[in-house]
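Chemist: Starting from these lines, generate the structure:
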Amino acid sequence: MQQTTFWKKYMTNAQLDLSIARYTKVPITWAEDSYVPEFNKLYFIMEGEGFVKTNGKIYYPKPGDLYLLPAGSTQAYGTLNDHNTFGKYWCHFSSKVNDAHLFQIIQAPVFVKPRDPELLIQKFKQLIFYSEKGDLSSGFRIHSILLEIMADFIEQSQDIQFDSRTVPSFEKMDKILQYIESHLHDSLSVEELARIASFHPNYFISVFKKYTGLSPIQFINRQRIERAKHLLLFTDQSVSAIADSLGMEVSYFSRMFREQIGFSPKNYREMISRSGATNTKKKLRMDTEPDYFKDKTDLPE
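Modeler: Okay, the predicted model is just below:
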């Protein structure tokens, strides 16, 4: 999967919104000939036989398959065996990046074989539980779980393509983000970046904020702090040397670092060092929640 600097930053603006999640043993009447939904659908097949059709191609899902049917695609589905219909976890959700549907921007495969089916089952059970619970914290949990499911889907997809036609100014913005990344040590100005993009400075600020969620100066400072965090963790450079490598006075660098991270650079390094991160350099792993979601709810989707 080709990942430019632009796409990696742009995709962080993705907004996912769950409308419903359930487990269903579908009836023999489960069928739709041809329609174009405004929402995405995930089907995790647990048992049975049936078919789905999207954009003219028909599929026969097997138990253990996770299907993604994107918004805006022409779809159909139905049963094949009156005595062995699908049993499946499923959900409907919207997904947008700015004003565009996520799956118009990225072209994903229709299905994958999850690496850890049991973990995926637990995530669907959590979606069902929190969607029915409906309290304030549930919205945060639902969003987090959906992001995890979609991240896993994308990681397990062999061929993800980006459609730059859906994103005006893609090439210019990608060029700008790459330029910023390679010139963090320079004194970058909005006027300079706007000139590179061939935009008026005011228009450039508006476009930049639309694609990154931050003003150019906020973004540059955020990237400098991320670079500094890496250098503090994985090198022995002094705080002064790190500040200098980012083209900043050490006092200003330390103050900005504390404002964004909550610790001084020195304290941040000491805290992480005590945790063993700089010695082991292990990847962080998220713990999954216990299996206490047992109930299944039947709906005819």
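Chemist: From now on I want contacts and neighbour counts done on CA atoms only, so please keep to that.
Modeler: Fine.
Chemist: so what's residue 103 up against?
Modeler: For residue 103, the set of contacting residues under the criterion of CA atoms under 8 Å, 6 or more residues apart in numbering consists of 70, 71, 95.
Chemist: C-terminal to the helix ranked longest in the chain, what's the next element?
Modeler: Taking DSSP state H as the criterion, the chain has its longest helix at helix 136-156. With elements assigned by DSSP states H and E, the helix or strand that comes after helix 136-156 is strand 161-162.
Chemist: Go ahead and name everything in contact with that next one.
Modeler: Contact partners of strand 161-162, identified using CA under 8 Å, 6+ apart, comprise 1, 2, 105, 106, 107, 108.
Chemist: how about the longest helix of the chain: buried residues?
Modeler: 138, 139, 142, 145, 146, 149, 152, 153, 154, 156 (16 or more other CA atoms under 10 Å).
Chemist: do stretch 165-175 as well
Modeler: For stretch 165-175, burial by neighbour count (16+ other CA under 10 Å) applies to 167, 170, 173, 174, 175.
Chemist: and for comparison, fold this next one:
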Amino acid sequence: MSIRYFNILMNHLEKMQFEVTAASFEELTGRETEPPDVYDCNRALLVTGGKGILHMDDRSFPMKAGTFSFLLAGRQHSMQAQRGETLSYWWCHFRASYADRAIFKEIGMPEHVSIPDPREAIALFERIGRNLLADQPTSRLRLKTSFMELVSVYLDHIVADTGIQETPSPEIEKLEIVLSYVDEHLADSITVEDLAGLIFLHPNYFIVYFKSLMGCSPIQYVNQRRLEVARTLLADPACNVSDAASRIGMKIYYFSRMFKAYTGLTPSRYKKLVLGTAKPVLGSGDPGEPRGQ
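Modeler: Model (predicted):
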């Protein structure tokens, strides 16, 4: 799965609001089966022990300790323990807002991943369960934080599992062409017309299409990628501020202004801090920084 597909997903996840509505730990023994159900919420499910089968629509999936699944709302499913096994699992229900579309399906995200050591994920489920029942002012914030960490564990194991390959939708495949072009031409002038022409769309329609999938305008994305690349370049002792600006296609003054707005630091100050050469600064601002750098 391409890292650019993850860029698409990250742009959505960073802007989405998640609400965890329920969580619990369950066990099934023998050939015991939970009743089939269709949930209005999305469902995260982690097997902690034993073996069993997940029945979903007209398909069945083997489940064992470390199987981690994200199931979208509206899918009928049930869990069944294998003969002689005690199938134990954590689950939590959640809702997602902000352009709530089946982005997992469009990108081709797998419904299941395998986690060799599920202890971190188990601890996060336990924390979610505790915070759902806690009556403290910070419980909701802790709940959201724990859930986002849980999503991160899932994504980390998709990256690690190179054997999982799903087919993205045609819309995502077209977007891949655009994102590849941006990464390969950061040092060049990039216009909306250039990007729209790559996939034969009118520029006005392309802006709407791009924003619906990425959560930002094409030019916002180009500038974001330029600044992300610049941040990496500045960590290289051999690359000075002028070189970094040139390699991402920005004039030095514009680059310095954009980079400071993005990170809160001028490029040269950021570079010194990353390389461990910055001296402590008293007061506000960046004393000693060359203007425009």
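Chemist: what's the TM-score here?
Modeler: The TM-score (TM-score structural alignment, normalised by the length of the second structure) is 0.76; 268 aligned residues with a CA RMSD of 3.2 Å.
Chemist: circling back: most neighbours among the contacts of residue 103 of the first structure, please name it.
Modeler: For the contacts of residue 103 of the first structure, neighbours were counted using other CA atoms under 10 Å, and residue 70 has the most, 27 neighbours in all.
Chemist: That one contacts residue 39, correct?
Modeler: Yes - between residue 70 of the first structure and residue 39 there is a contact at 6.9 Å, judged by CA atoms under 8 Å.
Chemist: for stretch 228-238 of the first structure, which positions count as buried?
Modeler: Neighbour counts over stretch 228-238 of the first structure (16+ other CA under 10 Å) mark 228, 229, 231, 232, 233 as buried.
Chemist: What's the match for the first one in the second structure?
Modeler: In the second structure, the residue equivalent to residue 228 of the first structure is residue 230, according to TM-score structural alignment.
Chemist: Need the three-state assignment for its match.
Modeler: For residue 230 of the second structure, the assignment made with DSSP: H, G, I helix; E, B strand; the rest coil gives helix.
Chemist: Now do the contacts for it.
Modeler: 244, 245, 248.
Chemist: got it, and residue 273 of the first structure?
Modeler: The neighbours of residue 273 of the first structure, taking CA under 8 Å, 6+ apart as the test, are 233, 279.
Chemist: Trace it over to the second structure, please.
Modeler: Using TM-score structural alignment to pair residues, one finds that residue 273 of the first structure aligns to residue 275 in the second structure.
Chemist: hang on, residue 44 of the first structure packs against residue 62?
Modeler: No - between residue 44 of the first structure and residue 62 there is no contact, the gap being 9.4 Å when judged by CA under 8 Å.
Chemist: of these two, who's got more company?
Modeler: Each of residue 44 of the first structure and residue 62 had its neighbours counted (other CA under 10 Å), and the higher figure belongs to residue 44 (28 against 17).
Chemist: if I've got this straight, the more buried one is in a strand?
Modeler: Yes - under three-state DSSP, residue 44 of the first structure falls within a strand.
Chemist: quick one on the thing from earlier: of the buried residues of stretch 165-175 of the first structure, closest to residue 201 of the first structure?
Modeler: residue 173 (13.7 Å; CA to CA).
Chemist: element containing the counterpart of that closest one in the second structure?
Modeler: With TM-score structural alignment as the matching criterion, the partner of residue 173 of the first structure in the second structure is residue 175. Element membership for residue 175 of the second structure, per DSSP H and E: helix 170-184.
Chemist: who touches that helix?
Modeler: 4, 5, 106, 107, 190, 195, 198, 199, 210, 222, 225.
Chemist: and of those, the nearest to residue 35 of the second structure?
Modeler: The closest of the contacts of helix 170-184 of the second structure to residue 35 of the second structure turns out to be residue 106 (CA to CA; 29.4 Å).
Chemist: Tell me if that closest one really is in a helix.
Modeler: Yes - when the secondary structure is assigned by three-state DSSP, residue 106 of the second structure falls within a helix.
Chemist: give the contact list for it.
Modeler: Remark: with contacts taken as CA under 8 Å, 6+ apart, residue 106 of the second structure is in contact with 168, 169, 171, 172.
Chemist: Need the max-distance pair from these.
Modeler: Longest distance between any two of the contacts of residue 106 of the second structure is 8.1 Å, between 168 and 171; criterion CA to CA.
Chemist: could you measure the match of residue 173 of the first structure against residue 3 of the second structure, distance?
Modeler: Between residue 175 of the second structure and residue 3 of the second structure the distance is 13 Å, computed by CA to CA, to the nearest Å.
Chemist: Repeat that for residue 74 of the second structure.
Modeler: Using CA to CA, one gets 29 Å for the distance from residue 74 of the second structure to residue 3 of the second structure.
Chemist: These two - which one has more neighbours?
Modeler: Comparing residue 74 of the second structure with residue 3 by neighbour count (other CA under 10 Å), the higher total belongs to residue 74, at 12 against 9.
Chemist: Fine by me, we can end here.
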